Structure formats: C-alpha cells, structure tokens
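In: Sequence first, predicted model second:
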Amino acid sequence: MPKQAIKTQNAPQPVGPYSQAVEANGFVYTAGFGPQDPATGAVADSVGEQTRQVLRNIQAVLAERGLTLDDAVKSTVHLATLADFAEFNAAYREFFTEPYPARTTVGSELANILVEIDLVVAVPQA
C-alpha cells in the first residue's frame, strides 16, 4: 500500500508542507503536534494542560483511521523545560494504558509552547 495522508479538521492544521499523519507499511506516523486548541487556537499556560491538548489533537487524527492511543508503539516528546517533566508525565499517564508505548523525551527549543509530541502507531492487522 502506498503512503496515504490522514487528515481531520478536529486537530490543528499544518502550517507548512507536511501532513497531520501518514500511514505506510502498517504504521501511522503523526506530525509533531503542539497544544493549540483546533477550534480557538488558544494555548493553555501549564505544561499539564498543554500535554492534554496535544494528546487530544493526536487522538482526533488517529480517530480518522479508527485508531486510538492504545495502538501507539512509540512516542517522541519535546519539552521546552525538562524541569516540567513531572507535571508533563502525570498528564501523559492519563491518556495511556499498559503496555505503554516506548518513549523518548528531550529538551528542545520550542516556539511559544511547552510541549510537542509525535507518535508511531501500529495499525492492527485483520
């Protein structure tokens, strides 16, 4: 199956030449999502609330393909401040169940946001 873009109006729209997510070879790869509310563009102040919004944005994209966060196998997290890790981690935990996806968390320079997350998601085989 050739790669195929996955799109939804229920998550922030790309601001450049990239897709919200792409499916290829039995996996879905999401873009790095920020914490913008897709309806208002608003961004919460705390890393916990930003994390929750990022994961709701990713959930909306995955739902277009009938997938959930339970199908995630790998996440990459960028935090503007690694000192925010505990608050981020508590919010992140609310969205995932065991077995948790593998995760890499790094400190990154982000543009006016505190967290960005992308996922690799396995498409269940029929």
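Out: Thanks, I have it.

In: contacts and neighbour counts: CA atoms only from here.
Out: Fine.

In: For this structure, which segments are assigned as helices?
Out: Under the criterion DSSP state H, the chain contains helices at 47-63, 85-93.

In: Alongside the first one, take a look at this:
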Amino acid sequence: MKRVVSTDDAPAAVGAYSQATTNGDLLFTAGQIPLTPDDELRADAPVAEQTELALDNLTAVLAEAGAEPTDVLKVTVFLDDITDFDEMNETYATYFDEEPPARSAVEAGALPKGVAVEIEAVASLE
C-alpha cells in the first residue's frame, strides 16, 4: 500500500506531487532542488552549493521515512549543463562516500525555477 512521506525540513511540494512515496520496502523521492524549507531559492548559487542544498533536502526526506543516505539504492542527477558535472560530483561524493548508490547524471536542458541541479533517489526501507 502506498504511503506519502512529507517533512517540514525540506521544501513543500508545490504541485501535484509528494516529497516522497513508499510501499514500505522502497522509498521514491521527488526531485530536490536548491530551495530551502522556507522557500528561499538559491538558483544563482554555485553548482556545488546548489548540490549541497538539494542533497540536504533529500537527506531530510529520507530521514522522515526512517532512512539515511546509506540506504539509497539509486540516484538520478539532472543538470541544466553537463559541464557542471565535476563540480556537482565533488559535493555529491561527500554525501555518498562509502559504497555509493548506482547513479545516472544527465543534462536536462532546463530545470524547475531555473536551478542548475535537481536530485531524486530510490532508497530501501528494509
């Protein structure tokens, strides 16, 4: 059975989606962008800082579901410019330094609210 996961420690959903959903075994997060929980958009910040904020949001959603970064099985990173990969990756690696999850990183062309990075994940709750 599907359960919606929501926390005030990450930005609220601003459309017809949930911060995350779970069936009790797997957690699927919505894409997290560099938006603070109090709606401060950091679209003009360097990519490293945007990545950090997106991953902080992701970590907060994971925590609400009883998970942590070590439970993440798969991450998808969307970049508005793939040449920002190295800068994103350097920050990303500090969140997933041991036994990192599978990951895809793709250039999306345009991301919500003009940000440079959006990150979503699938985690195990077992």
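Out: Noted; the coordinates are in hand. No experiment lies behind these values; they were computed from the predicted model shown.

In: most neighbours per residue, which of the helices of structure 1?
Out: Ranked by mean neighbour count under mean count of other C-alpha atoms under 10 Å, the helices of structure 1 are led by helix 47-63, which reaches a mean of 22.

In: what's the mean distance for that one versus structure 2?
Out: For helix 47-63 of structure 1, the mean deviation from structure 2 after alignment is 0.6 Å (mean C-alpha distance after the TM-score superposition for structure 1).

In: which strands and helices sit next to that helix?
Out: With contacts defined as 3 or more C-alpha pairs under 8 Å, 6 or more residues apart in numbering; DSSP states H and E, helix 47-63 of structure 1 has these neighbours: helix 85-93, strand 115-122.

In: out of the ones you listed, which comes closest to residue 79 of structure 1?
Out: Ranking these by proximity to residue 79 of structure 1 (C-alpha to C-alpha) places strand 115-122 first, at 4.7 Å.

In: For the closest one, which outside residues touch it?
Out: 26-35, 47, 50-51, 54-55, 69, 71-80 (C-alpha atoms under 8 Å, 6 or more residues apart in numbering).

In: out of the helices and strands packed on helix 47-63 of structure 1, which comes closest to residue 108 of structure 1?
Out: strand 115-122 (8.9 Å).

In: What is the corresponding segment of structure 2 for that closest one?
Out: Using TM-score structural alignment, strand 115-122 of structure 1 lines up with residues 117-124 of structure 2.

In: That stretch: how far from the chain's middle?
Out: Put simply, stretch 117-124 of structure 2 sits 5 Å off its chain's centre (C-alpha atoms, centre = their mean, to the nearest Å).
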